[in-house]
Every structure is written in structure tokens, then in C-alpha cells.
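Chemist: Compute the structure for the input listed below.
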Amino acid sequence: MQGVIDGDDVPGGCLVRFAAVAVDGFPALHPGDHVEFEWHRLDRPESDYAYECTRAWPVGQQPVTRGRRPFRAGLWRMHADGSAEQVSPASPGQDSPVPTSGGPTTGIVRLWNDEDGWGVIDSPQTPGGCWAHFSHIVAEGFRTVDVGADVTFEWQQVTNQDGYRYCATQVEQHRT
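Modeler: Here you go, the predicted structure:
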């Protein structure tokens, strides 16, 4: 739940976390959006970025102020188009999934979208598929995996990640 904002005043980009996004509802920005933002220079670069965003909002809108807490926790359903909706917590009589994790395990890449930077891995340990993001791929340079490739990955159970109940936390493609 972080990204990078490019700007003339922040050469190399400015790291922005979801808590700094000053919009109504789910704190998210989308690639290509024009934003206004406040930032500061980090004493020590983090994730190779020398700048960190303290507040960002879409151009033409007023930033939302949330008081002392930048974002209140809640349950959100994320959709493939990048939109989100808040979900009510389960009632006391309703079972909710217990977050678990596992790995390393092996699987096969079902689909991969280089443009969006995510895909799905199939494995018996993650029925229905395991959502994977490029940032969790162990590789040098441009991080991607090939459709149909064998991979070793670690995973965690999640409530809902783009319709999947599992999310990869580390992925390594078997190279031949």
C-alpha cells in the first residue's frame, strides 16, 4: 500500500504510503493521476527514495483532514479496476477466516500482467489461486514472471485481494 510520486522537486521520486493520501474514503491514488503533495527529505533513504510524501491529493480537490489519526482502520474490498468499497465487519455469529501463512511452496503462474504488475499463481496450498505483485518477486532489474513458469513462493491468507483469498509474499521463478 505504497507508491511513488514523480515531481520536479523530488528527483528520483517521492515515496508515498496510503496513510498520506488525503482523500475521502479508501486512501488510494491511481497511476497517471495528477496530484498535489507535500513532502520532506529523509535523513536516510528508504527503499532507494530520498523523499517521503506527508500528504497527497488529486489536483483540483481539497485535501481531506482526518484529525490526529491519518486513517481509521476498516475492512475494504478492492476491485480489479482499482476502486474500493468499505465492508461491514462480520456479525458475532458469522465465521471469519483466520489469517494464516505458508511457504515456501511451489506453483505454476496462471496469468501475469506486466503493465499492471500482478498475476495469479496456482498451487494445491492456495485453492482458487494466489494473487502476486511484482514487488514480491525475487529478481534483479524489471521484476516479472512467465505464464506457465514453475515458481517457489511464500503466501498468506487474506480476506480479499482482487477476489483471491491468498496473497504471495515472496516469489522466485525457477530458471533453466
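
Chemist: alpha carbons only for contacts and neighbour counts from here, please
Modeler: Fine.

Chemist: Hmm, N113 and V120 touching each other?
Modeler: No: V120 is not in contact with N113 according to Cα atoms under 8 Å; the separation is 9.3 Å.

Chemist: Second chain to compare with the first, below:
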Amino acid sequence: HVNPSGSEGGWVADSASVASTVSISGDAQVYDKACVSGEAQISGKARIYGDAKVFDNARVFGDAQVSDKAAIFDKAFVFGNAQISGHAHIYGEARVYGEARVYDTAHITGEARISGDACVSGNARVYGEVQIRGSVEIVGNAEVFGDVYLSGDARLSGESKLF
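Modeler: Here you go, the predicted structure:
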């Protein structure tokens, strides 16, 4: 891939769609029917595949993986060994990193931070200035919002709301 700066980096499959405004560096890969556009940046050993979309000013780096029909956009960052899949959306100025996993139709937005071994799945919503660390699980239709800090082995499920 030829970056906007003129440098070359990463690998893009013929089946994938990557705009000329996107910067890809290191050993990053974009393949299958994935689409990367806007001023997104993909670097390190990041993998974008399936029908995943990364756009706007989003960044995916480290060993992070974005797959299936997941979408990363606005000014969101996904890094470390984080895995985003299913129909999950990470947007706003959210950060997902460490070994964290977000999947199904979960949404992470605002200035939320998801890290450690945390898992957000189902139709869960995490937004605001929430920080989730450790082995926390947010599942089902649970919502976590506002100025909340969760760590350890907590599990929030069903129709639970924490704010």
C-alpha cells in the first residue's frame, strides 16, 4: 500500500478496499472484503479482515484484530492484542486494548476505556468516561455509562444498568 506520505507499508489483498488517504505501516494486513477509509491508520501487526470497516480518524495497531462486520470509527483506538468482531462498533474517542474482546452487537463509545482481559458482548453498551479493566464481563443488554470504574472479576448481565 502506498501511504499519503509516499512511503509503502503493510499488505492489502486485492479483495479489500483501502483509500489512498489511509496510512498502513509495519506488518499490518487488510484482507477479505475489509474496507479502510478516511484518515485511518493501521500499523504494527494489526489485522483487518472479513467485512470489517475502519474509517474516519480511527487507529488500529499492535497485534489487534478487527473482523467480521465490526466497525471502528471516529477517533477510536484499538490496540495491544484486542479483538473486535461480530457487529461490534467502537467509536467516539473510545479505547480498547490489552487482551480485551468486544463482539456480537456491543457498542463502545464516548471516552470509554476497555482493557485487561475484559469482555463486552451481546447487545451491551458502554459509553461516557467508563473504565473497565481486569476480567470484567459486560454481557446481554447491560449498559455501563457515566463516570464508572470496574475491575477485577465483575460480571454485569441481563438488563443491568450501572452509572
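
Chemist: Superposing both, give me the TM-score.
Modeler: The TM-score (TM-score structural alignment, normalised by the length of the second structure) is 0.21; 69 aligned residues with a Cα RMSD of 6.0 Å.

Chemist: still on that earlier bit, ok, V120 and N113 of the first structure, which is more surrounded?
Modeler: Taking other Cα atoms under 10 Å, V120 of the first structure and N113 do not tie; V120 has more neighbours (23 against 15).

Chemist: So which other helices or strands are in contact with the helix or strand hosting that one?
Modeler: Element membership for V120 of the first structure (DSSP states H and E) is strand 118-122. Counting by 3 or more Cα pairs under 8 Å, 6 or more residues apart in numbering; DSSP states H and E, the packing neighbours recorded for strand 118-122 of the first structure are strand 101-113, strand 130-133.

Chemist: In that strand, which residues are buried?
Modeler: Residues of strand 118-122 of the first structure classed as buried under the neighbour-count rule (16 or more other Cα atoms under 10 Å) are 118-122.

Chemist: go on, stretch 41-54 of the first structure?
Modeler: Across stretch 41-54 of the first structure, burial judged by 16+ other Cα under 10 Å covers 49-54.

Chemist: Out of these, which is nearest to G102 of the first structure?
Modeler: Using Cα to Cα, Y49 comes nearest to G102 of the first structure of these, at 30.7 Å.

Chemist: for the closest one, what are its contacts?
Modeler: The contact partners of Y49 of the first structure, taken as Cα atoms under 8 Å, 6 or more residues apart in numbering, are 12-15.

Chemist: out of the helices and strands packed on strand 118-122 of the first structure, which comes closest to P58 of the first structure?
Modeler: strand 130-133 (24.7 Å).

Chemist: contacting residues around the helix or strand following the closest one?
Modeler: Next along the chain after strand 130-133 of the first structure, taking DSSP H and E as the criterion, comes strand 150-161. The list of residues contacting strand 150-161 of the first structure from outside it, by Cα under 8 Å, 6+ apart, reads 77-78, 97-109, 130-131, 164-174.

Chemist: any idea which helix or strand comes after strand 150-161 of the first structure?
Modeler: Beyond strand 150-161 of the first structure on the C-terminal side, the first helix or strand identified by DSSP H and E is strand 164-173.

Chemist: Now do the residue nearest to G119 of the first structure when sequence neighbours are not counted: how many residues are near it, please.
Modeler: Nearest non-adjacent residue to G119 of the first structure, counting by Cα to Cα, 6 or more residues apart in numbering: W112, 4.1 Å away. W112 of the first structure: 21 surrounding residues under other Cα under 10 Å.

Chemist: before we move on, what about V16 of the first structure?
Modeler: Quick note: V16 of the first structure (other Cα under 10 Å) scores 22 neighbours.

Chemist: cool, S101 of the first structure as well?
Modeler: 15.

Chemist: Please consider this matter closed, and thank you.
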